[in-house]
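Undergrad: give me the fold of what follows.
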Amino acid sequence: MKYNQIGQSDIQVSEIGFGCMSLGIDERNNKFIIDQALEYGINFFDTADLYEKGLNEEQVGKILKDKRSDCILATKVGNQWRADGSGWDWNPRKEYIMKAVESSLKRLGTDYIDLYQLHGGTLEDPIDEVIEAFSTLTDQGKIRQYGISSIRPEVIKKYVERSAIVSVMMQFSLLDRRPEESMMKLLEENEIPILARGGIAQGLLVNKPAKEYLNYTVKDVEVAAKAVNFVAGTKRSPSQTALLYVLKKPPVASAIVGIRTIEQLNDVAKIASAPELTAAEYAFLSESVKPKLYEKFR
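TA: Here you go, the predicted model:
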C-alpha cells in the first residue's frame, strides 16, 4: 500500500482510505473487515459523529483501540442531531464544536483525533469562529490537524485563504470532475491535498445499472462504465481502474471508499499490486465523458 503526506503535516495516509459510513451495525462483522483492512496496510479510517447517531464512531473506536498508534483516525463535526432524533441541523458554532469533540473523543475511546473535519459549510457560517474552535482544539492536543469536507468552491476558497486546513474531502470521480474547474489547481498551489470520496460513483462505474447521475444522462453513465471496463480488461478490476483514475489526479492523496463487505475490501485493497494507468488509458477515460461544472452549491 502506498502512503501520502497530508499537506505540511506529519500525517501519512494510505492511498485507499476506509470510509466507515458504509459499515453496518454488526460489530463482529465490522471488526473482521477493519482488521483485514489493517492487514492490507490501510491506515486511514474516516467516520463522523452523524453516522448512526454516533454508533459508527463508537464501534470504529472500539475496534481500533488496540491499534490506535497504527492508524489515522478522522471524524467530522457540524451536523447536530435534534433531541427527538428526527433529523439534524447545521451548527458550525464554536460552542457546539467544543462540546461535540468531547463526545466524539469519548465514543472513539481516544484522547486525540488525527484529522477533525468540518462536515459541510456555507458562506453564511461564522468562519472565523469555526477556525478559532479548530485552532483551540489543536493547541489543546485534542486534534492533530483539521480540514473540511465540502463540495462548495466558494466555501473552500474561504478556508484556504483564512485557515490552516491540511485537507479537503470532496467528491471526485470520472463521473464527477467538477473539482477540476478551479479547486484542484487552488488546492495544489496551496499544498492542500484532496481526500476523494465517491470514486466509483455509487457503483455506477463498476456494476450497478446505469441511471442519471448528477448532470449526466443514462447514456453518459453507460459510456463511462464501458470505458472503465474496457481499460480494466484483464489487468485490474473495474473498481481498481476507477480509483486509479482518481488517484492519478493531483492533489488527490487518498481515495476514500465506502466498504461494507470483505469482498469489496479485497478488491479495492489490492490496488497496490494493480498496474498504474498509462497515459493513454488515462486520456481514454477522460475523453469518454465531458466534465461538468458546478451549477449549484457554490
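
Undergrad: use CA for all of it now, contacts and neighbours both
TA: Fine.

Undergrad: strands of the stretch 151-298 of the chain, residue ranges please.
TA: Along the stretch 151-298 of the chain, the segments classed as strands by DSSP state E, counting those that start in this stretch run 168-171, 194-197, 252-258.

Undergrad: just the residues contacting the first one, thanks.
TA: Under the criterion CA atoms under 8 Å, 6 or more residues apart in numbering, residues 147-151, 156, 192-199 lie in contact with strand 168-171.

Undergrad: and for comparison, fold this next one:
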Amino acid sequence: MTTASAVQLRKLGRSGPAVFPIALGCMGMSGMYGPADEPESLATIHAAIDAGVTLLDTGDFYGMGHNEMLLGQALRFFRERVLISVKFGAQRGPDGAWLGYDARPAAVKTALAYSLKRLGVDHIDIYRPARLDPNVPIEDTIGAIADMIKAGYVRHIGLSEVGPETIRRAAAVHPVVDLQIEYSLISRSPESKILPVLDELGIAVTAYGVLSRGLLSGSSKNGPGDIRNRFPRFNTENQAQNQKLVARLAEIAAGKGITQSQLAIAWVLAKNPSIVPVIGARTRTQLGESLAALDVALTSKDVAAVEAAIPAEAIAGTRYDAHQMLVLDSEK
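TA: You can find the predicted model right below:
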C-alpha cells in the first residue's frame, strides 16, 4: 500500500489546508448503520492516523453527541496530527427523531460550545452547517461562524449539501474551503451545476457516500437500527435492480485485480484533484481496503469505461427519501 510520505496531498480550496487524499468519516461508529464496536472504532481511528489520514469528519448529532465524545477519546494524544471537521444544526429528539435544522447565529455558537467540550479541544478546524436552514439567511449562519474564527474557536468554514446560489452567497461573506456532498459513481448530480461553481470559486469537495452507503461494496443492511432502511435504493425491489450494476462494477474490478470498493474510490479520486473522498470505514479491515485505492491509477479511458458500464441514470431509487430530496438545497 502507498505510504503516507509517498501520497500527494490535496488542498481544501484556495484558502484551506492540505490534507491526505482520503478522509475518515466517523458517523457509522455511532450506530447509524446498526450496532458499532467501540474498541474497534477507536482502533480504526488510530490506524487511520498511523496511515497518514489527516482529516476526520463527524457531526454533533451523530449518536446524540456520542461520535464527538468517541473522537475526543481517540484523539486525546493525537490532536495535533489531525484536522477535525464538524457538522452542526440537525435537531433530534430523545427517541432519535429528526426534527429539522437550526442555524441561527446564537444556535451556531451554542452548538460549537458543546462540540468543543465533547471533543475536548480548544478549536475545530472546519465547521459547517449540516444542511441549509430555510428560516435563516445563509449570510447570518456564515457570519456567526466567521465571528468564531475571529475568536479563535474555528479555523475554516465548510458547507454541506447546498446548491450553487447558496454557495455563492456563503462565499461572499467569508472564504469557504470545501463543500461536503454525496458524490459517487451512481450519485453524480453535482457534476452539472455544483462542481463548476466550486471550481470557479476555488472550493474543494469532501465527497461522502463514495460507496453509496455500502451499495457499491455489496454491504447489506444491518438490522432495524440501520439508517439504510429509509433509503429508496435499499428497498427490496430497487436493490435487486441495483445489484446488477454492482455486479458490473465487481467484474471490471476483478479484471484489474482490485475490489469493487477500491475501484469506486479510485474513480472519485481520478475525477478531480480537488475532491477528497470521505470513507466511512468502521473497522481496520475496511479502512485498509479503502486506503489501498490510492494505489489504483485510472486513466481517462478507464474512467470513461467505468462510467459507460455503470451509468448513473440506471440506478433505481433516489439517494434520500422523497421528503429529503424535496428539501435538500443541493437538489434544487
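
Undergrad: and the TM-score between them?
TA: Laid over one another, the chains give 0.89 as their TM-score (TM-score structural alignment, normalised by the length of structure 1), with 296 aligned residues with a CA RMSD of 2.7 Å.

Undergrad: so which of the contacts of strand 168-171 of structure 1 comes closest to residue 141 of structure 1?
TA: Set against residue 141 of structure 1, the nearest of the contacts of strand 168-171 of structure 1 by CA to CA is residue 147 (15.5 Å).

Undergrad: and stretch 182-199 of structure 1, what's buried?
TA: Using 16 or more other CA atoms under 10 Å as the test for burial, stretch 182-199 of structure 1 gives 183, 184, 186, 187, 192, 193, 194, 195, 196, 197, 198, 199.

Undergrad: where in structure 2 does that stretch fall?
TA: Per the alignment by TM-score structural alignment, stretch 182-199 of structure 1 matches residues 193-210 in structure 2.

Undergrad: and that stretch, end to end?
TA: The first and final residues of stretch 193-210 of structure 2 sit 19 Å from each other (CA to CA, to the nearest Å).

Undergrad: same deal with stretch 275-288 of structure 2?
TA: Using CA to CA, one end of stretch 275-288 of structure 2 lies 20 Å from the other.

Undergrad: stretch 236-256 of structure 1 now?
TA: By CA to CA, the extent of stretch 236-256 of structure 1 from end to end equals 19 Å.

Undergrad: wait, isn't residue 112 of structure 1 in contact with residue 142?
TA: Yes - in this structure, residue 112 of structure 1 is within contact of residue 142 by CA atoms under 8 Å, at 4.5 Å.

Undergrad: could I get the strands of the stretch 151-298 of structure 1 as CSV with distance to residue 179 of structure 1?
TA: Listed next are the strands of the stretch 151-298 of structure 1 as CSV, based on distance: least, CA to CA, whole Å:
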stretch, distance to residue 179 of structure 1
strand 168-171, 8
strand 194-197, 10
strand 252-258, 11
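
Undergrad: of the ones you listed, give the one that comes closest to residue 9 of structure 1.
TA: For those, the distance to residue 9 of structure 1 is smallest for strand 252-258, at 12.9 Å, taking CA to CA.

Undergrad: mean offset of that closest one relative to structure 2 (after superposition)
TA: Compared with structure 2 after fitting, strand 252-258 of structure 1 deviates on average by 1.6 Å (mean CA distance after the TM-score superposition for structure 1).

Undergrad: ok, which of the strands of the stretch 151-298 of structure 1 comes nearest residue 38 of structure 1?
TA: Closest to residue 38 of structure 1 of those, according to CA to CA: strand 252-258, at 14.4 Å.

Undergrad: okay, which residue of structure 2 is out on the far edge from center?
TA: Residue farthest from the centre of structure 2, counting by CA atoms, centre = their mean, is residue 255 at 28.6 Å.

Undergrad: buried stuff in the helix or strand hosting it?
TA: Assigned by DSSP states H and E, residue 255 of structure 2 belongs to helix 236-256. Within helix 236-256 of structure 2, the residues that count as buried by 16+ other CA under 10 Å are 239, 242, 243, 245, 246, 247, 249, 250, 252, 253.
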